[in-house]
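Enquirer: sequence-free structure coming up:
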């Protein structure tokens, strides 16, 4: 439900984002589980601190610029945090075998959607209006981000054969859909797959070969090459005689947002949900995009979550991003032995794709599962800074 409803509502009811469908799914989860609600004081303080920061940013945005989106966004944020916690309580109760079964089942269902979309196009509920839908998602990258939630955790906790099954299907779909986001997600899972079976030293020795294979795919398959090449040859982007690739320029725009907006308001950033407002400072890539497509795509999402987070929260967003990078490196070097903990840390590690490659803002299933994983680890006494 939390995976499908936001995208289905987004397309079927032609909403402006995934927020409405996600909010509805969160409300359903809360109604079902609210009777079992119990929460420790330390977690209550953490949630209150999170909401206090966002509300403070929202109030500043409202009184300084008359911008109401920040304040209104606190409602879906609160519902998402609360529903993620309630689901984490239930997930923490069930055994590892059941959890693994649930994850594999969801992965296989998503896999069926992916394979069916190659041979069959869903003709109803506005899906026929889309260029490359992957039912129930609007495009391959949205499907890839949903599948990404499960790829790395399953590879980390599964045996050799199951891991190969997951990697083979995700790699093959990334080529057939095609989806660059899914290719990076599959490559990340393969990197951890190698790390699982090799020592740290052996893993680092194998990195050149892994990156070489990835580069062969990126620069020899046209769909990938036209998105990656402009990142390494910026002159081609500026040359109006060449073919523009919107995906590449949108991605570069995300990094440009960070440079231009992080220092707004004395290093506090633009403010919660303020990216895309009139206060957003636009740079060269934004004007190039507007010149090509007569609009600026992904203006509110920033292309990837780190762009939005740092642009809107300034130094705070930057520190959170750096903290995540340090955690990610430590997790990669010292893999968890407990399979249940490894699964949920795998969700957090897989979030690196949303953070730096392709993101859909704050209100989507990926962020929901990221929060769910944090809460399960908290309930398992495996997040020290919250205890």
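Expert: Great, that's in hand. Computed from a predicted structure; not experimentally measured.
Enquirer: please make it C-alpha for all contacts and neighbour counts, starting now.
Expert: Fine.
Enquirer: what residues sit buried inside the one helix or strand residue 265 maps to?
Expert: Assessed by DSSP states H and E, residue 265 sits inside helix 264-267. By neighbour count with 16 or more other CA atoms under 10 Å, helix 264-267 contains the buried residues 264, 267.
Enquirer: from the contact counts, what lies against the next helix-or-strand element following it?
Expert: Note on helix 264-267: by DSSP H and E, the next helix or strand toward the C-terminus is helix 284-293. Applying 3 or more CA pairs under 8 Å, 6 or more residues apart in numbering; DSSP states H and E, one finds that helix 284-293 contacts helix 246-261.
Enquirer: buried residues, the helix it packs on. List them.
Expert: Neighbour-count burial for helix 246-261, counted by 16+ other CA under 10 Å, picks out 246, 248-258, 261.
Enquirer: what does it contact?
Expert: Helix 246-261 is contacted by residues 227-228, 230-231, 237, 269-270, 280-283, 285-286, 289, 297-298, 302-304, 307-308, 310-312, 314, 357 when judged by CA atoms under 8 Å, 6 or more residues apart in numbering.
Enquirer: from these, list the buried ones, please.
Expert: 227-228, 230, 237, 269-270, 280-282, 285-286, 289, 297-298, 302-304, 307-308, 310-312, 314, 357.
Enquirer: helix/strand/coil for residue 358?
Expert: coil (DSSP: H, G, I helix; E, B strand; the rest coil).
Enquirer: what about versus this one:
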């Protein structure tokens, strides 16, 4: 399980950068195919959960039923995207092992590997081959945000099952990493983890330490915090990341209006009229960016699936919050099994991909979340039933 998950976490990014691929999709298909072929050679059974077929069925309907989608149909892109999701579904379902000790050992190892990768990225020790052409790579990931999306749910699980002291150290280490990379997505992710794994006094202590560290950084490098400030507070000196985020919301609204609430159809995001942020990006930077993925999943869901997308975002948001509240409630109680905790952690941290930053549908974190959501729903139902007794 550990090796297979590392392949799915790292290989798609490596292939995308080294082969100059347009997205992670091709690398994800290759990685999934390798895992499936190895399993078949070993005589092991491959399987898939129904959730992947359900998502693919809804996407398929929105390709051929939605009038806007039919007018702007690009067969190859949509069909290949669906095949990629289903293929990865087979790979993930086949390798995901819910044995309790196996989960703890696997996630603990993945956490340490990714933490080391993160701190190597801080010092920019490794920039092999094509990575040298990228603006801010974090090999094997193409950028720090892609690293953060994969790292945070694993860090959440690790911190939840750790002792009080190790939780504090984990949150501090991840916060330091977020400050020195620097990366806002990672910082928001660490905040989400801290809200459920730290007690009030611990949270205050960690916050004071981080504020003190920020003060020291600003004292010696006054312009250092500009990275975070420019991404949160609008200014005349337009920041590309800030504009891309605003563009995502503008696109969602534009797509709703353009499609009369139906959405523009699966993998058709970007055909709707551009908004003010898109024009500013084009005027200032001379290119278009993130028009097809919206920058975060809520934008893409709403833009492509319309009113159904709004319902999907609303439902998954409530599910994520409930998962986080349940984790917080059972901290230190040793009631939840590791298999339940991993499902709840991925569902809770899905808020990060929904509203902050995503890699479209071909994020391994999104696809794992898709895998564990049915289990999370069952956990929440059982918990609700027990509370009523």
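Expert: That came through, no problem. Fair warning: this is a prediction, and the values are worked out from it, not measured in the lab.
Enquirer: the helix holding residue 265 of structure 1 vs structure 2, average offset?
Expert: In the superposition with structure 2, the average deviation recorded for helix 264-267 of structure 1 is 3.0 Å (mean CA distance after the TM-score superposition for structure 1).
Enquirer: check the mean deviation of the longest helix along structure 1 from structure 2.
Expert: Of all the segments of type helix in structure 1, defined by DSSP state H, the longest one is helix 305-333. Following the fit onto structure 2, the mean deviation recorded for helix 305-333 of structure 1 is 1.4 Å by mean CA distance after the TM-score superposition for structure 1.
Enquirer: what does that helix correspond to over in structure 2?
Expert: Mapped onto structure 2 using TM-score structural alignment, helix 305-333 of structure 1 spans residues 297-325.
Enquirer: surely residue 35 of structure 2 touches residue 3?
Expert: No - assessed by CA atoms under 8 Å, residue 35 of structure 2 is found out of contact with residue 3, at 9.8 Å.
Enquirer: who has more neighbours out of those two?
Expert: residue 35 (22 against 12; other CA atoms under 10 Å).
Enquirer: so what does that one match up with in structure 1?
Expert: In structure 1, residue 35 of structure 2 lands on residue 29 (TM-score structural alignment).
Enquirer: the nearest residue to its match once chain neighbours are set aside: which element?
Expert: Closest residue in space to residue 29 of structure 1, ignoring its immediate chain neighbours: residue 83 at 5.9 Å, by CA to CA, 6 or more residues apart in numbering. Per DSSP H and E: residue 83 of structure 1 is located in helix 74-93.
Enquirer: swap in residue 368 of structure 1?
Expert: helix 365-379.
Enquirer: against residue 79 of structure 2, how distant is whatever residue of structure 2 lines up with residue 56 of structure 1?
Expert: The alignment partner of residue 56 of structure 1 in structure 2, by TM-score structural alignment, is residue 61. Per CA to CA, to the nearest Å, residue 61 of structure 2 is found 12 Å from residue 79 of structure 2.
Enquirer: settle it for me: which of those two has more neighbours?
Expert: Counted by other CA under 10 Å, residue 61 of structure 2 and residue 79 do not tie: residue 79 has more neighbours, with 16 against 13.
Enquirer: the match of residue 35 of structure 2 and residue 87 touch, don't they?
Expert: Yes - using CA under 8 Å, residue 29 of structure 1 is in contact with residue 87, at 7.3 Å.
Enquirer: off-centre distance for the helix or strand residue 235 of structure 1 falls within?
Expert: Element membership of residue 235 of structure 1, judged by DSSP H and E, is helix 234-238. Averaging C-alpha positions (CA atoms, centre = their mean, to the nearest Å) puts helix 234-238 of structure 1 28 Å from its chain's average.
Enquirer: residue 228 of structure 1 belongs to a helix, doesn't it?
Expert: Yes - Residue 228 of structure 1: assigned to a helix according to three-state DSSP.
Enquirer: pretty sure it sits against residue 218.
Expert: Yes - in this structure, residue 228 of structure 1 is within contact of residue 218 by CA under 8 Å, at 6.9 Å.
Enquirer: could you find the closest non-adjacent residue to residue 33 of structure 1?
Expert: Nearest to residue 33 of structure 1 is residue 86, by CA to CA, 6+ apart, at 6.3 Å.
Enquirer: quick one: stretch 142-158 of structure 1 aligns where in structure 2?
Expert: So stretch 142-158 of structure 1 sits over residues 146-162 in structure 2, by TM-score structural alignment.
Enquirer: so what's the closest residue to residue 49 of structure 2 other than its chain neighbours up against?
Expert: Here the nearest residue to residue 49 of structure 2 in space, its sequence neighbours aside, is residue 93; by CA to CA, 6+ apart that works out to 6.5 Å. Counting by CA under 8 Å, 6+ apart, residue 93 of structure 2 touches 46, 47, 48, 49, 371.
Enquirer: trace residue 93 of structure 2 over to structure 1, please.
Expert: Per TM-score structural alignment, residue 93 of structure 2 is aligned with residue 85.
Enquirer: how far away is its match from residue 98 of structure 1?
Expert: Distance from residue 85 of structure 1 to residue 98 of structure 1, counting by CA to CA: 19 Å.
Enquirer: now do the contacts for the closest residue to residue 34 of structure 1 other than its chain neighbours.
Expert: In space, and not counting its chain neighbours, residue 34 of structure 1 is closest to residue 86: 7.3 Å by CA to CA, 6+ apart. By CA under 8 Å, 6+ apart, the contact set of residue 86 of structure 1 is 29, 30, 33, 34, 37.
Enquirer: now intersect those residues with the helices, please.
Expert: Those of the contacts of residue 86 of structure 1 lying in helices (DSSP H): 29, 30, 33.
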